[in-house]
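>>> this one's sequence-less:
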């Protein structure tokens, strides 16, 4: 199959590598031509996947129009803040578009599939999400994810395309729920990282993650998703790996915040985007719009955008009125 991957970050590169190694004709595009030039020169994406050799048959194309031309399936792996701009090249595309970007557009409250309904109106959209650290996938570590879409045929096609010996793909018809789980978990992972940075123990993080599940489900259902989706791979599964893994950029972001670094310092020195940072702003606005109680999201937002002291944030969460567990 002729496949184009838009975005040569860690996740886009890992998926392009996996598909190319299975014999597909894969083209990789990135917004920054220098990224593709470095890959061509070294045979690796040293910034995002150091030590991982890329197949020689992987084609690199700096022009988005040419990259998409002739593709039967497109994988969009750009950062969320650039997603709408990047996908403008799909206006006339009629094949399947797979979004692997986890985020919520601030201005509209749309998930990435919602953005694609506007930028790629003729495409059939499927989201691929779940606990899938890019470096582990590139190394062939056994991984399970979920493909979700409203078009059953397209969803099945994506499931079969990506499914392999070390990459198990389940399916779901709850596109919105799968996307929201993948986006919101990044916000909670920043909070989990703050716990690490402050030197708290496993009790603290387990409590935060458990309450995050309830909060994720509450907001997701208010948006129209199914409650049970958040008990699956794109909900609890992705939340666990992002909150606990040392490889998680969002957890790292929170840990540095908990150790006393400022948001500006962290943003200036991170080698890759922590999607929880923009998503905290989007999720906070979405929850206010829907009048949903989201205490963890609110406190992470306050730390990131209002300069709230991290220890005061924890104190405010702990001092909330006792209530039944939901």
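Alright, I've got the coordinates. Given the structure is predicted, the values throughout are model-derived calculations rather than measurements. Numbers count the residues shown, from 1 in each chain.
>>> rest of the way, CA atoms for contacts and neighbours
Fine.
>>> could I get the contacting residues of residue 53?
Going by Cα atoms under 8 Å, 6 or more residues apart in numbering, residue 53 touches 43-44.
>>> could you measure from it over to residue 134?
Using Cα to Cα, to the nearest Å, residue 53 is found at 14 Å from residue 134.
>>> for residue 88, see how far away residue 64 is.
Remark: distance between residue 64 and residue 88 (Cα to Cα) = 9 Å.
>>> now residue 68
When Cα to Cα is applied, the distance between residue 68 and residue 88 equals 11 Å.
>>> let's bring in a second model and compare:
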């Protein structure tokens, strides 16, 4: 099985490094003039088994294409390049909900590339850890059990362990929604509200994640696995998480690099609109959407959440 990673950001480059221990990998990106060291992944040199190219048709000749692209850019990429992608096995690593269509990556791919086999690779992971060869476990979700098993074996390495699932919807929703809660957790810590408050946000945020995911057809057990609870724990507790750092900047009133992709900010807006359509109440996600847009202060957001009607857990 030949493999290419489309998207030469930190995560795409890290996946290429990890998969190169199994054999040749092609890494495609629009700007790849940095040679063997991606500035987004400092201290990591791409092994010789990784071929870096800016030629998409060349990269797309591989049997399996990992789409390591931001969630809000995936739709446009698919629209531009569907002719090169359709009929392939396409594995999305995006963690978000498209703002325009209010859907996850798998449906965007299915719409643009109806003949493709679709899978989702997600779970608790930082690019730097994967690139350094640190032990990492992820979820690989594919509705086709046979293809899912083949991908599981092809993409696993001695330090990158993949667990298989057929619940594509649950896997990608877990990865998307946890980013929203990570912003909330970062805000709590940045504002100096303490670890007890963070624990409450994580717990009640997880309840929102599971409630919305169930409405959209996900299996509850998927959300308690790596792609849901596992990823939530990681992103809500580490400054390596861009979503957590973004929330921390909001809470502390400090500047944040506007050039850094924060998937949870756009996803919070998409989730709020989706919840309204479903008549589903998601107070934390709704407040994160407002905080990310500067529409409410941290003090007012916390006051609103703490003064909601008392109820059973």
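Arrived safely, thanks for sending. Every value quoted in this text rests on a predicted model; they were computed, and no experiment measured them.
>>> more crowded one of residue 68 and residue 88 of the first structure?
Taking other Cα atoms under 10 Å, residue 68 of the first structure and residue 88 do not tie; residue 68 has more neighbours (23 against 15).
>>> correct me, but that one touches residue 74?
Yes: applying Cα atoms under 8 Å as the test, residue 68 of the first structure and residue 74 come out as touching, 7.3 Å apart.
>>> what residues are shared contacts of the two?
Taking Cα under 8 Å, 6+ apart as the contact definition, residue 68 of the first structure and residue 74 share the neighbouring residues residue 4.
>>> and the aligned residue in the first structure for residue 119 of the second structure, how many neighbours?
Taking TM-score structural alignment as the criterion, the aligned counterpart of residue 119 of the second structure in the first structure is residue 126. Residue 126 of the first structure sits with 29 neighbouring residues when counted by other Cα under 10 Å.
>>> next one: residue 126 of the first structure from residue 159 of the first structure, what distance?
As for residue 126 of the first structure, its distance to residue 159 of the first structure is 10 Å (criterion: Cα to Cα).
>>> which residues are in contact with each of those two?
The overlap between the contact sets of residue 126 of the first structure and residue 159 (Cα under 8 Å, 6+ apart) consists of residue 147.
>>> that older thread, doesn't the match of residue 119 of the second structure fall inside a strand?
Yes: the assignment for residue 126 of the first structure by DSSP: H, G, I helix; E, B strand; the rest coil puts it in a strand.
>>> now do the contacts for it.
Listed by Cα under 8 Å, 6+ apart, the contact partners of residue 126 of the first structure are 96-99, 113, 147-151, 154-155, 158, 175.
>>> what remains of these once you look at the second structure?
For these, the aligned pairs still in contact in the second structure (both residues aligned by TM-score structural alignment, their matches' Cα atoms under 8 Å) are 96-99, 113, 147-150, 155, 175.
>>> now, the residues you listed that are in helices?
When DSSP state H defines the helices, the subset of those inside them is 113, 155, 175.
>>> so which of those is surrounded by the most neighbours?
residue 155 (27 neighbours).
>>> weed out the non-buried ones from the contacts of residue 126 of the first structure.
96-99, 113, 147-150, 154-155, 158, 175 (16 or more other Cα atoms under 10 Å).
>>> ok, so of the residues you listed, who is nearest residue 270 of the first structure?
residue 99 (23.6 Å; Cα to Cα).
>>> could you measure from that closest one over to residue 78 of the first structure?
Relative to residue 78 of the first structure, residue 99 of the first structure is positioned 9 Å away (Cα to Cα).
>>> one more: residue 221 of the first structure?
For residue 221 of the first structure, the distance to residue 78 of the first structure (Cα to Cα) stands at 27 Å.
>>> ditto for residue 267 of the first structure
18 Å.
>>> cool, and residue 231 of the first structure?
Shown here: residue 231 of the first structure relative to residue 78 of the first structure, a distance of 26 Å by Cα to Cα.
>>> tell me which of the two has more neighbours.
Neighbour comparison, residue 231 of the first structure and residue 78: the larger count goes to residue 78, with 26 against 14 (by other Cα under 10 Å).
>>> trace the more buried one over to the second structure, please.
Checking TM-score structural alignment: residue 78 of the first structure goes with residue 69.
>>> show me the contacts for its match.
Under the criterion of Cα under 8 Å, 6+ apart, the contact partners of residue 69 of the second structure comprise 6-7, 9, 12, 93-94.
>>> among those residues, which recur in the first structure?
Shared contacts between this structure and the first structure among those (both residues aligned by TM-score structural alignment, their matches' Cα under 8 Å) comprise 6-7, 9, 12, 94.
>>> done for today, thanks.
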